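> Build me a model:
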Amino acid sequence: MACVSRPLRVLIVDDDALVRTGLAMMLDGAEGIAVVGEAADGEEAVALAGTHFPDVVLMDLRMPGVDGVAATRRLRGTPRPPEVVVLTTFDSDDDILRALRAGASGYLLKDTPPPRIAEAVRRAADGEPVLSPRVARRLMDRVAVHAESRRRARTALAALSPREYEVALAVARGLSNAEIAAELLLSVATVKAHVSTVLAKLALDNRTQLALLAHDAGLE
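Next comes the predicted model:
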């Protein structure tokens, strides 16, 4: 957390000089915030952070050379890691998740109003996560979709008998009928019968679909 007795030190990282200039002018005019440096790529950002020790880094995502994700990961691994808030035009699920997994504490889009960017800097310095509303909705939608897929898959598998369930999980693990028979102490003919019944009950066409269903249920 940043010391409250001095302005928050901010490093701006963007490969567009006009964007850097605009952000610097806006943030330098915000109460309690001081821009201590500007970098055009991730490599320069890491170097400047080691000199200026910013509290918060506003990080562009896609830049030549070392991109924002790699730079974020490197910054968060330093002895005095700054908070990193991604500020980008890209809001794909992959971009968002890569940045957050690398250690970013915030993800804002460049259409975010200037006062909200300044507020995000303050919140990030206080250890609070900050997300653009659109980004937050995408993450919630992703979680909801995955949760619903898991619920449906588990509901479907719950219709199986205990023995059918064991066979289904064995199929999902990639075992052959002979291997399943040996593991569950059944005949191969009995295993084949169980597999056929499982596929019919679940309205599936093949073993691959069964494996995918188990994956969706989080059981493979």
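
> hey, let's count contacts and neighbours off CA atoms from now on
Fine.

> what about L169, which helix or strand?
If you go by DSSP states H and E, L169 is part of helix 162-172.

> Let's compare: structure for the following, please.
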Amino acid sequence: MPSHEPDSAPIKVLVVDDHPVFRRGVVTLLESEPDIAAIGEVGSVDAALAWLDQARADVVLLDNNLPGGNGIPNMPHLFARQRDLQAVILTICDRDDEFLEAIRFGACGYVLKDASPERLIDSVRNAANHEVRISERMVRDFLKHQEQRNASSRSHFQSAIQVAPRERELLANLCRGYSN
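The predicted structure follows:
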């Protein structure tokens, strides 16, 4: 597994976001780091695919909501262009389903656009080292949502099945291995 060392070549990053001002800000942030080179910026998945046909990147910072196709489901097409490419999703969306989809499709990171600059930089470095890192907030929110779903399912199941106290006692005894 490749590892990025401070004395090695800079991490080459392609930034894919449809908002030019935001994209330029991310590029400026990345360029402020001596071990990172923002070598390309584009506004769509199609432009990213064309760019990857012409040049190499180590990491792609990818928004999901892009014109002409969302970033996450198109990650396999990006990876097909460059086998060792790593992806970090940079998005405004903190929905569990999008987060899970990103991980399922192979993202090394999922960074919300309101994250600190340091968090974004760390995510790029981690991705360059093929390390999957997810923010505590995303994990905590995901687990909380799963707990709520499980509680709701249990409540629905319990209300759907009406068991009399005597039946409950019999079921408990059966579970303990007693016969009638």
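
> OK, contacts around the counterpart of I134 of structure 2 in structure 1?
Aligning on TM-score structural alignment places I134 of structure 2 opposite L131 in structure 1. Going by C-alpha atoms under 8 Å, 6 or more residues apart in numbering, L131 of structure 1 touches 106-108.

> Dump these into JSON lines; add neighbour count and secondary structure as well.
JSON lines is the format used below for the contacts of L131 of structure 1 (neighbours: other C-alpha atoms under 10 Å; DSSP: H, G, I helix; E, B strand; the rest coil):
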{"residue": "G106", "neighbour count": "26", "secondary structure": "strand"}
{"residue": "Y107", "neighbour count": "30", "secondary structure": "strand"}
{"residue": "L108", "neighbour count": "27", "secondary structure": "strand"}
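
> Redo those residues as a markdown table? Include distance to N177 of structure 1.
Listed next are these as a markdown table, based on distance: C-alpha to C-alpha, whole Å:
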| residue | distance to N177 of structure 1 |
| --- | --- |
| G106 | 49 |
| Y107 | 48 |
| L108 | 51 |
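
> Just confirm L11 of structure 1 is within a strand.
Yes. Looking at L11 of structure 1 with DSSP: H, G, I helix; E, B strand; the rest coil, it is inside a strand.

> Looking for the alignment partner of it in structure 2.
So, by TM-score structural alignment, L11 of structure 1 is matched to L14.

> Please enumerate residues in contact with stretch 71-91 of structure 2?
Taking C-alpha under 8 Å, 6+ apart as the rule, stretch 71-91 of structure 2 contacts 45, 48-49, 52-53, 56-65, 101-102, 105-113, 123-124, 127-128, 130.

> still on that earlier bit, tell me, how many neighbours does the match of L11 of structure 1 end up with?
Close neighbours of L14 of structure 2, defined as other C-alpha atoms under 10 Å, add up to 25.

> any idea how far it is from V132 of structure 2?
In this structure, L14 of structure 2 and V132 of structure 2 are 18 Å apart, going by C-alpha to C-alpha, to the nearest Å.

> With L49 of structure 2 instead?
From L49 of structure 2 to V132 of structure 2 the distance is 23 Å (C-alpha to C-alpha).

> ditto for L112 of structure 2
On the measure of C-alpha to C-alpha, L112 of structure 2 and V132 of structure 2 end up 15 Å apart.

> so which strand or helix has the residue nearest the centre of structure 1?
Centroid-nearest residue in structure 1: L97, 2.1 Å away (criterion: C-alpha atoms, centre = their mean). L97 of structure 1 is located in helix 93-102, with elements delineated by DSSP H and E.

> Which residue range of structure 2 does that helix align onto?
Against structure 2, helix 93-102 of structure 1 falls on residues 96-105 (TM-score structural alignment).

> now do stretch 22-34 of structure 1
Using TM-score structural alignment, stretch 22-34 of structure 1 lines up with residues 25-37 of structure 2.

> buried stuff in the matching stretch?
26-27, 29-30, 35-37 (16 or more other C-alpha atoms under 10 Å).

> likewise stretch 55-75 of structure 2?
By neighbour count with 16+ other C-alpha under 10 Å, stretch 55-75 of structure 2 contains the buried residues 56-66, 71-72, 75.

> and L170 of structure 2, what pairs with it in structure 1?
Using TM-score structural alignment, L170 of structure 2 has no partner in structure 1.

> SS state for L170 of structure 2?
Three-state call for L170 of structure 2 (three-state DSSP): helix.

> how far away is it from A160 of structure 2?
Note on L170 of structure 2: its distance to A160 of structure 2, by C-alpha to C-alpha, is 19 Å.

> Who has more neighbours out of the two?
Set L170 of structure 2 next to A160 and count neighbours by other C-alpha under 10 Å: L170 wins out with 15 against 9.

> Tell me how far the more buried one lies from G109 of structure 2.
In terms of C-alpha to C-alpha, L170 of structure 2 sits 50 Å off from G109 of structure 2.

> Over to R168 of structure 2?
R168 of structure 2 sits 47 Å away from G109 of structure 2, going by C-alpha to C-alpha.

> D96 of structure 2 now?
Remark: distance between D96 of structure 2 and G109 of structure 2 (C-alpha to C-alpha) = 14 Å.

> Next: L85 of structure 2.
Taking C-alpha to C-alpha as the measure, L85 of structure 2 falls 13 Å from G109 of structure 2.
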